[in-house]
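Visitor: Whatever this is, show me its structure:
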Amino acid sequence: MKEILDASKEKMSKSVAVYQNEMTSLRAGRANPRLLDRIMVDYYGTPTPLPQIGNINVPEARMIVIKPWEKKMISAIEKAIQKSDLGLNPTNDGEVVRLVFPDLNEERRKELTKMARKSAEGAKVAVRSIRRDAVEQIKKLKKDSLITEDEQRKAEDDAQKITDKAIKDIDGICAAKEKEIMEV
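Guide: Modelled structure (predicted):
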C-alpha cells in the first residue's frame, strides 16, 4: 500500500515539474533564455536545439543575445526564430543575433494568463487521474482482502492529501506566473 502512495506521489511531483517547466517557457515580457530551448535550427541538415548551436546571454531585461559557435549559422538561427511561435523579430550584426522583447499589451497579457490557467487545469486533471488510479489499486487490495476497511480509508485519505498538496503547488505556480505576466 505504501508503494502505491509513494508511486502516486512521485508521478504527481513529475506532473507538477512538467507544469513548472511549461510555465518557464511561457513568455511574460521578460527575456528568458529557456524560451529558446524548443527552437530547432537546421544545422547542416540536422534539426538541432538552438542552445546547442551558440552561446545565449541576457544583457538586458528585455533582450537576448545569441552568439553562434559558427558565424555562418546566423541566418539559420534567424529563420528558426521567425518560424517559431514566439512572435519575435531577430536582428543580426554579422556576429550575434539579438532578440528584443516588446512590452506586452493588455490583451496579450490576458491571453497569456488564460493560457497559464488552461495549462494549470490540464496539470490538475493529470494529478487527479493519478489519484484515481491509486484509489482503484487500494480498492482492489481491499476487494482481495489484503487490507482492512480502516487501512483502505486511511490510504485513500493519504492519497487525497498528496493530491491536495500537488494541486496547491500547481495553483501557486499559476498565481506566480499570472502575477509576473500582469506586472507592467
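Visitor: When you work out contacts or count neighbours from here on, use the C-alpha atoms and nothing else.
Guide: Will do.
Visitor: which other helices and strands contact the lengthiest helix in the chain?
Guide: Secondary structure assigned by DSSP state H gives helix 106-143 as the longest helix of the chain. Under the contact definition 3 or more Cα pairs under 8 Å, 6 or more residues apart in numbering; DSSP states H and E, helix 106-143 sits against helix 2-24, helix 149-182.
Visitor: Serialize those to a markdown table and add fields for distance to I56 and mean neighbour count.
Guide: Converted to a markdown table, these look like this (distance: least, Cα to Cα, whole Å; neighbours: other Cα atoms under 10 Å):
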| stretch | distance to I56 | mean neighbour count |
| --- | --- | --- |
| helix 2-24 | 16 | 17 |
| helix 149-182 | 22 | 17 |
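Visitor: one more to put side by side:
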Amino acid sequence: MIKDVIKVAEEKMQKTISVLHSDLSTMKAGRANPTMLDRIQVDYYGSPCPLNQVANVSAPEPRMLVITPWEKSLLKEIEKAILKSDLGINPSNDGAIIRLLVPELTEETRKNIVKNVKKAGEDAKVALRSIRRDANEKIKALKKDGHISEDEVKKAEDNVQKVTDKFVKEIDTIIAAKEKEVMSV
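Guide: The predicted model follows:
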C-alpha cells in the first residue's frame, strides 16, 4: 500500500517535470525553435487548430523559422495568428511560405525571460510540494485506518521526501540550464 502511494506520487512528479519541459520549450531563447509556435492556434475553417497540425514548421537557420502550410489558403490565417500571439515576431509571407526571423534578444528581454523561467520553476516546485502533501495525507490515512504503524508512517514520509528532493534537484538543474541558454549571447 505504501509503495503504491509513493509510486503514484513519483509518477505525478515526473509529469510535473514533463510539463515544465514543455513550458520552457515555448520560451524563446534567441534561437529559432519550432516548439516556440506550439501554443499558436490557427482558425481552420471556423475552429481553432494548433499550428503544427495545419503546417510544417522548420528551423533552417539558427534565427529563422519557416512555416509551410499544407493548404495555401491558410497563409493569411497563420499570419494573423502569429501577429495576435505574444511572440513579438513579424511574419514575412511570400505567397507560399511564411518566414519568421527571430530577433536578437536585448538584455532586458533576456532578464524578463529568465524571470519567467524562474517563475515556471517555482510553479513546478509548488506542484511537487502539493503532490508530497497529498502522498503524506494518504500515508496518515493508512495509519488512521490501522493498516500501518507509526514507524512505517515515518519511514514512508522519509521516502516521499527523498523522492521530492530528487525532483526538486532536477527542476533546479533544468532551470539553471535554461537560464544559461537564455543569457548566453
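Visitor: May I see the helices and strands packed on helix 106-143 of the first structure organised as TSV, with distance to K72 of the first structure added?
Guide: Shown next, in TSV, are these (distance: least, Cα to Cα, whole Å):
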stretch	distance to K72 of the first structure
helix 2-24	30
helix 149-182	36
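Visitor: Quick one: closest of those helices to V135 of the first structure.
Guide: helix 149-182 (6.0 Å; Cα to Cα).
Visitor: To what extent does the closest one diverge from the second structure after superposition?
Guide: Helix 149-182 of the first structure differs from its equivalent in the second structure by a mean of 0.6 Å after superposition (mean Cα distance after the TM-score superposition for the first structure).
Visitor: Okay, angle between that helix and helix 2-24 too, please.
Guide: On the basis of axes from the mean of the first three to the mean of the last three Cα atoms, to 10 degrees, helix 149-182 of the first structure is oriented at 10 degrees to helix 2-24.
Visitor: what does helix 149-182 of the first structure correspond to over in the second structure?
Guide: Across the second structure, the stretch matching helix 149-182 of the first structure (TM-score structural alignment) is residues 150-183.
Visitor: Stretch 37-55 of the second structure: end-to-end distance?
Guide: 11 Å (Cα to Cα, to the nearest Å).
Visitor: Okay, buried residues for that stretch please.
Guide: Buried residues in stretch 37-55 of the second structure, defined by neighbour count with 16 or more other Cα atoms under 10 Å: L37, D38, I40, Q41, V42, D43, Y44, L51, N52, V54, A55.
Visitor: Stretch 128-135 of the first structure now?
Guide: Those buried within stretch 128-135 of the first structure under the rule 16+ other Cα under 10 Å are R128, I130, R131, R132, A134, V135.
Visitor: V66 of the second structure falls within a strand, correct?
Guide: Yes: secondary structure of V66 of the second structure (DSSP: H, G, I helix; E, B strand; the rest coil): part of a strand.
Visitor: Tell me the spacing between it and S184 of the second structure.
Guide: V66 of the second structure is 24 Å from S184 of the second structure, by Cα to Cα.
Visitor: neighbour count winner among those two?
Guide: Legend: neighbour count by other Cα atoms under 10 Å for V66 of the second structure and S184, higher for V66 (21 against 10).
Visitor: got the contact list for A120 of the second structure?
Guide: Counting by Cα atoms under 8 Å, 6 or more residues apart in numbering, A120 of the second structure touches L20, D23, L24.
Visitor: With A31 of the first structure instead?
Guide: Neighbouring residues of A31 of the first structure by Cα under 8 Å, 6+ apart: V58, E60, A61, R62, M63, I64, V100, F101.
Visitor: Chain neighbours aside, what residue packs nearest to the last one?
Guide: The shortest distance from F101 of the first structure to any residue other than its chain neighbours is 5.0 Å, reached at R62 (Cα to Cα, 6 or more residues apart in numbering).
Visitor: Does that neighbour touch R30 like I think?
Guide: Yes: counting by Cα atoms under 8 Å, R30 is a contact partner of R62 of the first structure at 5.2 Å.
Visitor: what sits in contact with each of the two?
Guide: F101.
Visitor: of the two, who's got more company?
Guide: Taking neighbours as other Cα under 10 Å, R62 of the first structure and R30 compare with R30 leading, 19 against 15.
Visitor: distance of the counterpart of that one in the second structure from L87 of the second structure?
Guide: Residue pairing (TM-score structural alignment): R30 of the first structure is matched to R31 of the second structure. Going from R31 of the second structure to L87 of the second structure by Cα to Cα gives 13 Å.
Visitor: and what of R63 of the second structure?
Guide: Taking Cα to Cα, one finds R63 of the second structure at 14 Å from L87 of the second structure.
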